[in-house]
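**Student:** Sequence plus the predicted model coming up.
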Amino acid sequence: MDADVLVVGAGPAGLAVAACLQERGVETIIVDRGEAIGESWRRRYERLHLHTPRSQSALPGLRIPREFGRWIAKDDMAAYLELYARQHALAPRFGTHVDRLERDGDLWVALTGDRRWSARHVVMATGYSNAAARPVWPGEESFAGEIVHAVDYRAPAFYSGRRVLVVGAGNTGAEIAADLVEHGAASVWLSMRTPPNIVPRQLGPIPITIMAAGMEHSPAWLVDPVNRRLQRWTLGDLTRFGMPAPTAGVVAQARATGVTPTIDVGLVRWLRAGRVTPVAAMDRFDDGRAVLSDGTRLEPDVVIAATGYSTGLLPVVGHLGVLDLQGRPLVNGPRDLEQAPRLRFIGLSNPLKGQLFQIRLHAQAIARSIAREHRPA
């Protein structure tokens, strides 16, 4: 056996659970397919800041430095993770891609190329945004422009003076659309299949995700009417600017689809100014034009697919019966499943109160759970 616990993934979730386990004296190995701590954060688009405030985003055992401000920039988040790893003496084994997880008697075996890692417990912390979900649209070979996934979007300067169709009105799509307008894109269309619930980042001094923490377990019928009034009061009637009204409330939509509200960090301003144009869902390409579900034809120079991510777990654990039809863990947190004892998942949900806050809670709970079961070899 290589370790009592194998943690797969060295992002915030993997580092947090490893630190909590280490404090309880449980031997842990962390493996990660990347090359350095914070690597995925540094690769994200320049504008990105956390939507949860500093106080709600820290991992167990280390506050985020005050000088990083209230809303943490992506590079500062990467620096915080590096600091966190040093503080807890965590040394992930990088360049290690887990291809498959198997049972071998009472142990788990992770297959990584020509290497086998064995452990009594495994914690999968590979990230909510593990693999880009890039749709393939019929007729796209006729499109002479560029099609990129949002994961490859870095900075808006390249798109100055160009006509851009952003597909997807979640947080990433909305933020990219605002970024493009602010840096000189000629036209920006925002295509959506499901109209989002748009909410302000904060109400007065109170961050919206702190308010959402109290809604996490409340019935949708009780809190969503309040949410609708708050949305209307703070942002106004966005249908006047072409944004379709959402078909469900904030909590109802999040529970039905797993999609959290779109937090406004610039989009509403440009909707009101007519600089971002909401349009129907992207359907196909025809003769080089983008054709929408309502028949509208557009001629963008670039299409940016802000169409989300998948967990990427199917080839690794899909054969174990622990995933739902969308490839998400059936249990995400401290509990394990009967068919996969001592296998846990962390950081693979997107709750209303914020993913990092949920990671903090789950890391501590997982460490307590494993420590109770732990028996020295």
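**Tutor:** Looks like it arrived, so ask away. Numbering: from 1, shown residues only.

**Student:** Going by C-alpha atoms from here, please, whenever you check contacts or count neighbours.
**Tutor:** OK.

**Student:** show me the contacts for the nearest residue to residue 328 once chain neighbours are set aside.
**Tutor:** Using C-alpha to C-alpha, 6 or more residues apart in numbering and skipping the chain neighbours, the partner closest in space to residue 328 is residue 311 (6.5 Å). Neighbouring residues of residue 311 by C-alpha atoms under 8 Å, 6 or more residues apart in numbering: 126-131, 327-328, 348.

**Student:** Mind checking which of the residues you listed are buried?
**Tutor:** 126-130, 327-328, 348 (16 or more other C-alpha atoms under 10 Å).

**Student:** and of those, the nearest to residue 240?
**Tutor:** Nearest to residue 240 among the buried ones among the contacts of residue 311: residue 129, at 33.1 Å, using C-alpha to C-alpha.

**Student:** Can you tell me how far the closest one is from residue 250?
**Tutor:** For residue 129, the distance to residue 250 (C-alpha to C-alpha, to the nearest Å) stands at 21 Å.

**Student:** ditto for residue 163
**Tutor:** 31 Å.

**Student:** what ranges do the strands span in the stretch 51-200 of the chain?
**Tutor:** According to DSSP state E, counting those that start in this stretch, the stretch 51-200 of the chain carries its strands in the segments 100-104, 107-112, 115-124, 131-132, 146-149, 163-167, 187-191, 198-200.

**Student:** how about those in TSV, adding distance to residue 266?
**Tutor:** Output for the strands of the stretch 51-200 of the chain, formatted as TSV (distance: least, C-alpha to C-alpha, whole Å):
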stretch	distance to residue 266
strand 100-104	42
strand 107-112	43
strand 115-124	35
strand 131-132	24
strand 146-149	21
strand 163-167	15
strand 187-191	14
strand 198-200	10
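
**Student:** one more structure, for comparison:
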Amino acid sequence: MGTCREEETTLKCVWVHGPIIVGAGPSGLAASACLADKGVPSLLLEKSNCIASLWQYKTYDRLTLHLPKQFCELPLMGFPADFPKYPSKEQFVSYMESYASRYSIEPRFGQSVESAEFDPSCGFWRVRTQDMKYLSRWIIIATGENAEPVVPDMQGMDKFHGPVIHTSVYKSGAEFRNQNVLVVGCGNSGMEVCLDLCSHNASPHMVVRNTVHVLPREMFGYSTFGVAMALLKWFPLRLVDKFLLLVANFTFGNTERLGLRRPKTGPIELKNVTGKTPVLDVGALSQIKTGKIKVMEGVREITRRGAKFIDGQEKEFDSIIFATGYKSNVPSWLKSDFFTEQGMPKTPFPNGWKGDNGLYSVGFTRRGLLGTTSDAIKIAKDIADQHMAFKDAKITTYNAHIVLQKKS
């Protein structure tokens, strides 16, 4: 890593010999480790003060991995053998810290990327943070699909008398004991928050605005996701989807009578096309059946004391929790047409990992950590090949220079 001078700026400018990786979550760590394994240095920029800040700061206490650990491993290093089938968030964080240590990954923390742009005049990427400028031949976007919380703008929200939070700041139902709580969103987070609220004697009302697939987390003693992955090796996707729905209907009965309408598209196909993940039930369905979790239709407006619903009901609430997910923030700082306005690669999986002029993306596959692993391995090989060619070209140029000197 070296320095360069640039006119009309007070920012220090740093030349990076390997790629710049933006984001020190699982995707950034995976890319850095795969590059290190091939002898390629990299610089990892992270706006927070730790690795995996989403996991460390913006997840609730009861969170565990929804998939078995073998589907959530980063490349080159598995989970410790003594970890449970579904590791807790603390265990997952400790695994990532061990991973970073093994591959000597030392991110530059407190570096929030404000802009990144390819400069065709010199063939390098210019990456600017609040106090630095970096130059590199390559940039890897690893900020992921879940960079920023999504909070919908609801009519009357500013009138509500109580706290309004996103699940990114929710920790435990202990803070909502004996309260009536409106939970907006019915994905995995919404279901688990409702379940957690029930365990602390709160009364959650879950808003289900759209259709949703709910599947058992396990079937026949095996992970539902694992069974689906195994079947997809032998059978067409739509046939596997039909099998999953058959098992779900046998396990739960008709969820539509509970207010949970299923999409017409099957769960795996829907996930692949839209990124919408099916809910893997860990106990919320039974609480819905007993009435401890009340399912509500869409909200018409928020009132000072509660909410009015589109079916005409009006209820009072003490708090509102938005379990409305996250979004990519790439369009706000990356100057490139490689990504859509929603911050996802325009080219779908499995070819969305590479753009032009040394631009790469990892962790935007809508396929979780399995997709991250696939991206990281491809990116590392591609850059390693270029890196070696670049070094060979420098050696050839140096040798030619020596020969010319001797002749003269």
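**Tutor:** Cool, the structure landed. Only a predicted model underlies this, so the values are computations on that prediction, with no experimental measurement involved.

**Student:** what's the spacing between the residue nearest to residue 328 of the first structure and residue 332 of the first structure?
**Tutor:** 12 Å.

**Student:** And residue 204 of the first structure, by the same measure?
**Tutor:** On the measure of C-alpha to C-alpha, residue 204 of the first structure and residue 332 of the first structure end up 33 Å apart.

**Student:** Of the two, which one has the most company?
**Tutor:** residue 332 (16 against 8; other C-alpha atoms under 10 Å).

**Student:** Could you tell me the end-to-end distance of stretch 142-150 of the first structure?
**Tutor:** OK, stretch 142-150 of the first structure end separation, C-alpha to C-alpha: 21 Å.

**Student:** okay, that stretch sits on what stretch of the second structure?
**Tutor:** Counting by TM-score structural alignment, stretch 142-150 of the first structure pairs with residues 159-167 of the second structure.

**Student:** now stretch 301-311 of the first structure
**Tutor:** Counting by TM-score structural alignment, stretch 301-311 of the first structure corresponds to residues 318-328.

**Student:** For the aligned partner of residue 81 of the first structure in the second structure, which residues are in contact?
**Tutor:** For residue 81 of the first structure, the aligned position in the second structure is occupied by residue 96, per TM-score structural alignment. Going by C-alpha under 8 Å, 6+ apart, residue 96 of the second structure touches 26, 51-52.

**Student:** re the thing from before, and in the second structure, which of the contacts of residue 311 of the first structure remain?
**Tutor:** Contacts from those that recur in the second structure, judged by both residues aligned by TM-score structural alignment, their matches' C-alpha atoms under 8 Å, are 126-131, 327-328.

**Student:** Can you tell me which of these is nearest residue 2 of the first structure?
**Tutor:** Once C-alpha to C-alpha is applied, the member of these that ends up nearest residue 2 of the first structure is residue 126, at 19.8 Å.

**Student:** which residues does the alignment partner in the second structure of that closest one contact?
**Tutor:** In the second structure, residue 126 of the first structure lines up with residue 143, judged by TM-score structural alignment. By C-alpha under 8 Å, 6+ apart, the contact set of residue 143 of the second structure is 22-25, 27-28, 328-330, 363.

**Student:** cool, and residue 324 of the second structure?
**Tutor:** The contact partners of residue 324 of the second structure, taken as C-alpha under 8 Å, 6+ apart, are 149-152, 166-167, 184-185, 187, 190.

**Student:** got those as CSV, with distance to residue 107 of the second structure columns?
**Tutor:** Formatted as CSV, the entries for the contacts of residue 324 of the second structure read as follows, by distance: C-alpha to C-alpha, whole Å:
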residue, distance to residue 107 of the second structure
149, 23
150, 27
151, 30
152, 33
166, 28
167, 27
184, 35
185, 34
187, 32
190, 32
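
**Student:** All the helices of the stretch 251-400 of the second structure, residue numbers only.
**Tutor:** 267-274, 284-290, 368-407 (DSSP state H, counting those that start in this stretch).
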